[in-house]
Structures are given as C-alpha cells and as structure tokens.
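# sequence and predicted structure are below.
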Amino acid sequence: MAETATALPTAAPASAPMPSTFRLGLARAAVETKMFFREKDAVVFTFSFPIVLLVLFGSIFAGGLEGTGITFSQLYTAGLIGAGVMGAGFQNLGIGIATERQDGTLKRLAGTPMPAGAYFIGKIVNVLVIALLEVAILLTIGVLMYDLNLPSDLSRWVTLAWVFLLGVSAAALLGIAASSLPRSAKSAAAVISMPFVVLQFISGVFIPFTLMPQWLINIASFFPLKWMCQGFRSVFLGDAGAVFETTKSYELDRVALVLGAWLIGGAVLCLTTFRWKGRRDG
C-alpha cells in the first residue's frame, strides 16, 4: 500500500515593513502639493495677494528714502517676503486644516495606519514649497520692477536661508496649532486672517518702525513676523537699511533666538492643542 505524502505547512509570507514616518511624510507632502495646485482659486489668491500689495504700494510710494539710497518699493519687497512666508504657513494651514477637520478629512486620516507625524511632515513640506515659490516670485518682481539688489556675498545668502527655514517652519507649526481655534470652517478665515492682517501693519511690513509708537513696537516684538521681516531686510537692504530698525541694527542673533523660540513653542502648541475631530464630534 502506497504511503500518502504529508504536505508540510508553508510559512505565511512576511508582511512588508512599514515605510518610515519621514518617508510617508514626503509621500503625503506630494499629495498635499498636488491637491493645493488643483484648487485654482486658492493658488491664485495665495500667490497674487502679496504681489498685488507689492505693486500697489510700490506704485503709490514710488520715491526714495532720503539719505539711504533705498526706495519705498525695496523696503516693501523685503517686508512682503516676510508676510508671504508667514501667510503660507500660518494663514493657509490654519484655515485649510480647520476645513479638513469639519469635512471629516482628519477623522478619516486618523483611522488609517499613517502615523500622525507623517501628516504634519506633509503639511510642513507643502508649506515650504509654496513659500519658496512665493519668495521667488516676489524677488523677481522686486528685481525687475524696483531695482532690488540681490545679496552680493555668501553670508547674506546664508542669512536668507536660515531666516526662511526658521520662519516658515515656525509659521507652519503655529498655523497647525491655530487651526483648533475656529469653531467651524466658515469662521476660520475671519479667526485666522484678522490677527495676521493686524500683525502685518505693526511688524514693519508696510510701516517703518521709526513711524510707529513704542507700545505697538513692543507688541510686534513678541511675535515672529517682526523678526522675519527684520532678517529679510538685513539680506536685501544691507547696512543702509539698518536705520529703519529701532536699535539701528538688524540684531540677527535675536532674530535667530526669537524664531527658534517660536519654532519650539509652536511644536508644543501643536502637541497640546491639535484635535483630529471637530468639537461637534466629541
């Protein structure tokens, strides 16, 4: 009688390891960026708003600032670069995430295997891309229309790089944290945009500090936008532009300190205030 062969159990195939959080974050950033550029209204508003302001103010105040060799237009270009970077992070993320929370996008993402950190990395990298494009556009307009001088030495390019990276990262983290403030997506634009507009007027974007009362300067000095604009002015206006600062110096060490502090503070706020669900979802 022939013996019946006994089949040996086969081992279950090993599941593929999950990609790292950083790799998933980059993949999420690609998705976020594609989604952003598909929303044509958001793209037009994000990039056109600072451009319109620059052309408007540059046309109204076309003269030079006596004794400095700097024009009002060049001063506005440096300030609006700071405002554009802050807006790409704080305003866009604050409003966008509040909308995603209400329409259930965050709730659905929270139910997937994707780590929470990958979502935040995706948002921050997306903001970096948008802010970089914003800066490039504003610089092109400043150079072609208002004779803005690009940095002539490596140290100022390095300053541009670290002010940009610290500023946009801090702004993005603050935008993520601020997204929990609006009670609904409908109120998000008002809740997020109003303080940002006020900050632009008191942070040296449109009005030199030499023309502002001290109490407003003190308030602006607490927030990162003032220091971002100060850092960008040091890059594009050079030593001659220091006369517009309250201490007649750009204080780049304090710029780094304050932006670094807001970067850490923004991360803490994200960890303690961020919610995946809307208030009505419990």
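That came in fine, so what should we check first?

# drop to CA atoms for contacts and neighbour counts, all remaining ones
OK.

# quick one: G63 and G69 touch, right?
No: using CA atoms under 8 Å, G63 is not in contact with G69; the gap is 10.4 Å.

# so how far is V255 from the residue lying closest to R233 once chain neighbours are set aside?
Spatial nearest neighbour of R233, excluding adjacent residues (CA to CA, 6 or more residues apart in numbering): A78 at 5.4 Å. Taking CA to CA, to the nearest Å as the measure, A78 falls 15 Å from V255.

# so which of these two has more stuff around it?
A78 (28 against 21; other CA atoms under 10 Å).

# any idea how far S234 is from the more buried one?
9 Å.

# helix, strand or coil for the residue sitting nearest the centre point of the chain?
Nearest to the geometric centre of the chain sits G89, at 2.6 Å (CA atoms, centre = their mean). In three-state terms, and counting by DSSP: H, G, I helix; E, B strand; the rest coil, G89 is helix.

# is it correct that it is in contact with V168?
Yes: counting by CA under 8 Å, G89 touches V168, with 6.1 Å between them.

# can you list residues touching both of these two?
Counting by CA atoms under 8 Å, 6 or more residues apart in numbering, the shared contacts of G89 and V168 are 127, 131.

# in what helix or strand does the nearest residue to A42 once chain neighbours are set aside lie?
In space, and not counting its chain neighbours, A42 is closest to F36: 7.3 Å by CA to CA, 6+ apart. In this structure, F36 sits in helix 21-38 according to DSSP states H and E.

# got it, and T246?
Using DSSP H and E, T246 falls within no helix or strand.

# residues touching it, list them.
Listed by CA under 8 Å, 6+ apart, the contact partners of T246 are 209-210.

# what's the spacing between it and S203?
12 Å.

# give me the common contacts of the two.
Shared contacts of T246 and S203 (CA under 8 Å, 6+ apart): F209.

# ok, Q200 - how many residues close by?
What Q200 shows, counting by other CA under 10 Å, is a neighbour count of 22.

# which SSE is it in?
Applying DSSP H and E, one finds Q200 within helix 185-202.

# buried residues in that helix?
For helix 185-202, the neighbour count (16 or more other CA atoms under 10 Å) marks 185, 188-189, 191-193, 196, 199-202 as buried.

# ok, now stretch 53-68?
By neighbour count on 16+ other CA under 10 Å, the buried set for stretch 53-68 is 54-55, 57-58.

# ends of stretch 34-47, how far apart?
Stretch 34-47 end-to-end distance (CA to CA) = 16 Å.

# and it, how far from the chain's centre?
Average the C-alpha atoms of stretch 34-47, do the same for its chain, and the two points are 15 Å apart (CA atoms, centre = their mean, to the nearest Å).

# got another, please set it beside the one above:
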Amino acid sequence: MTTLALPSTATTSLARGWIELLQFLRDRTAMIFTFAFPAMLLLLFGTIFKDSYNNTGVSASQVYSASMIAYGILTTAFVTMGAGVALDREDGTLKRLHGTPITPTAYVMGKLILVLALSVAETATLILVGLLVFDMPSPDAAHWLTFAWLFLLSTFACTACGIAVSSIVKHARTAGAILNVPVVALNFLSGVFIHPITQLPGWLITVASFFPVKWMSQGFRYVFLPDSLKQYEAAGQWELGRTALVLGAWCVIGLVLCLVTFRWTERDR
C-alpha cells in the first residue's frame, strides 16, 4: 500500500501566499488605505515643505520622498503582519491551519509573500510620486543595487518584528492602535518625519540608532539623494556598512523572537 507524500514546505508556502494575496485583494478598503495613506502623507509633507534644502539645490520634498519609503515599508510589513497574525489567531484561522499539513514555517512564508508583494507595490507608488511630483533624482545602477539589498533586509526585519509583536496583541480590533504607536514614534525619532535628524537631542538620536527605521530612512536617502546631503546625517556619513549590520541584526532578532513567541492558539500562550 502506497502512501501519498505530504507537500513540501516550499509548495505549501507558495499556496498559502497565493491565498493571502487573494484575501487581501478582495478587501478593497484595506487595499486602498494600505497604499493610499503613505502616499497621501508624502504628498502632504512634500507640498508643505518644498523649499530648497539648506541651499543645496535639493528640495525638502525630495528628501521626504526618499525618507518616506522607510515609512511605507514599516507600515506595510510591521503593521500588516502584526495585525494579520493577530486576526488569524483570534478568528480561529491559525487553529484550523494547525490541523492541516501546513507548518509554522510555511504559514510565515505565506505571510512573507504577501508582505513582499505589498511592499513592492507600496515602494513603487512612493517612488513614482517622488519622481513624477517632486522631481526626486533617479539613481544610477550602483545605487539601485544598494536599494535592492536595503529593501529586502528592511522588509524581512519589519515582517519578523511584526509577527513577534502580534503575540502581545490580545484582540485584533486593538491591533492597529497598538502597532501604530511604535511606528509613529520611530518615524519621528528616526529622521523620517523630522529631518535633518540632527535637530533632535543627541540622546534621542542614540535611542533611534538601536532600531531599524533610522537606518532604513538613511539608506534610502543615500540611494535617491546627492552625496552632498550626507552632511545632514547624524554621523555626517551614509554609513552603509553599519546600516547593513543593524538591519541584518534585526532580521536575526526578529527571527528568534518569532520562533520563541509564535503560537497557533490563544490557549497556547
């Protein structure tokens, strides 16, 4: 008697990712607000602060165009993932999936596929707004290469942290409020909403340096802005090596936290 082999983790992950995408696309409200809100904020900041940036020939709106990419990834990966896992746990989706061949790895990979797709679309939207509306400089091939690893590390780090934080969300209806508190705070501390970051007290800059958002926004400014703008960073340099190390460390930290905190049901906590 032959036994049927269970599908591989890769196959299950792709199937789960496709389901996640279909579910998201069917929710028009979530789809509109996910993409519209960061772009709306960019248009708002870029319209209000549009003067030349400290006589550099670069407008403040162009600086915001580069910095807000970090905000877009953070909200799309961290908030979407944290709220999504909390909802799946509360409505019993995770409990039902636990009775199927799907593994925690396949479930997380399915969510990651969703987040990657949304982050690509969100980032493309913000870049187009920056290029077409605010005339943000278009980077060369070498800078696009930096953009690629920066985007991947940023997305994975924020996604992993979102899964980990979902374990402290008791009810899905409060997920947005809980998850948006660190998002808003970190964007103010990390030079996304306030730039140059040197306007902040030194101890706040030190605090921001322990978290990924400061390095994400700084990295995207390197990609899209002239080299002369590095003088307005906290260290007066772009610090790409340190950016890669910090984001890589947060990928590892987030992964460890996921393994420690992930539970299929509320009762398992």
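On my side now, so go ahead. Quantities reported herein were computed from a predicted structural model and do not represent experimental measurements.

# tell me the counterpart of I113 of the second structure in the first structure.
Counting by TM-score structural alignment, I113 of the second structure corresponds to V125 in the first structure.

# A30 of the second structure corresponds to which position in the first structure?
So A30 of the second structure corresponds to A42, using TM-score structural alignment.

# ok so, going back, helices - which of the buried residues of stretch 53-68 of the first structure land there?
Within those, residues falling in helices by DSSP state H are 54-55, 57-58.

# re the thing from before, neighbours of the nearest residue to the residue nearest to the centre of the first structure once chain neighbours are set aside, how many?
Distances taken as CA to CA, 6+ apart place A172 nearest to G89 of the first structure, at 4.0 Å, with adjacent residues excluded. Using other CA under 10 Å, A172 of the first structure has 31 other residues around it.

# distance of A172 of the first structure relative to R156 of the first structure?
24 Å.

# quick one: the lengthiest helix in the second structure to the first structure mean distance?
Longest helix in the second structure, counting residues (DSSP H): helix 104-133. Its aligned residues in the first structure lie a mean 0.7 Å from helix 104-133 of the second structure after superposition (mean CA distance after the TM-score superposition for the first structure).

# now whichever helix or strand comes after that helix against helix 175-189, angle please.
With elements assigned by DSSP H and E, the helix or strand that comes after helix 104-133 of the second structure is helix 141-165. Angle, helix 141-165 of the second structure to helix 175-189, by axes from the mean of the first three to the mean of the last three CA atoms, to 10 degrees: 140 degrees.

# can you tell me which residues contact P50 of the first structure?
80, 83-84, 138.

# for burial, what's the neighbour tally of the match of I113 of the second structure?
Count around V125 of the first structure with other CA under 10 Å applied: 21.

# separation between the residue nearest to it when sequence neighbours are not counted and L56 of the first structure?
Closest residue in space to V125 of the first structure, ignoring its immediate chain neighbours: A29 at 5.8 Å, by CA to CA, 6+ apart. To L56 of the first structure, A29 of the first structure is 33 Å away according to CA to CA.

# repeat that for L24 of the first structure.
Going from L24 of the first structure to L56 of the first structure by CA to CA gives 42 Å.

# same question, T272 of the first structure
40 Å.

# count of neighbours near L128 of the second structure?
L128 of the second structure has 16 nearby residues by other CA under 10 Å.

# rewinding a little: closest one to I95 of the first structure out of the ones in helices among the buried residues of stretch 53-68 of the first structure, please.
L54 (23.4 Å; CA to CA).

# can you tell me what that closest one aligns to in the second structure?
Using TM-score structural alignment, the partner of L54 of the first structure in the second structure is L42.

# I'd say that match and A66 touch.
No: checked against CA under 8 Å, the pair L42 of the second structure and A66 is beyond contact range at 9.7 Å.

# tell me the residues of the first structure aligned with stretch 66-78 of the second structure.
With TM-score structural alignment as the criterion, stretch 66-78 of the second structure aligns to 78-90.

# which residues touch the matching stretch?
Against stretch 78-90 of the first structure from outside (CA under 8 Å, 6+ apart): 46, 50, 54, 124, 127, 130-132, 134-135, 138-139, 164, 167-169, 171-176, 178, 192, 196, 200, 204-206, 225, 228-230, 232-233, 236-237.

# now, of those residues, which are buried?
The buried subset of the contacts of stretch 78-90 of the first structure - by 16+ other CA under 10 Å - is 46, 50, 54, 124, 127, 130-132, 134-135, 138-139, 164, 167-169, 171-176, 178, 192, 196, 200, 204-206, 225, 228-230, 232-233, 236-237.

# name the nearest residue to the aligned residue in the first structure for D88 of the second structure, sequence neighbours excluded.
Structural alignment (TM-score structural alignment) places D88 of the second structure against E100 in the first structure. Distance criterion CA to CA, 6+ apart; nearest residue to E100 of the first structure, sequence neighbours excluded, is L106 at 5.9 Å.

# the one you found against K277, yeah?
Yes: counting by CA under 8 Å, L106 of the first structure does reach K277; the two are 6.8 Å apart.

# what sits in contact with each of those two?
By CA under 8 Å, 6+ apart, no residue touches both L106 of the first structure and K277.

# now do the same contact list for whichever residue in the first structure pairs up with T123 of the second structure.
Under the alignment (TM-score structural alignment), T123 of the second structure pairs with V135 of the first structure. Residues near V135 of the first structure by CA under 8 Å, 6+ apart: 81, 84-85.

# looking at those, which one is closest to Y119 of the first structure?
Of the contacts of V135 of the first structure, the one sitting nearest to Y119 of the first structure (CA to CA) turns out to be V85, at 20.4 Å.

# please report how far the closest one lies from F232 of the first structure.
11 Å.

# superposed on the second structure, what's the mean shift for the host helix or strand of Y76 of the first structure?
Here Y76 of the first structure, judged by DSSP H and E, is contained in helix 72-86. Its aligned residues in the second structure lie a mean 0.8 Å from helix 72-86 of the first structure after superposition (mean CA distance after the TM-score superposition for the first structure).
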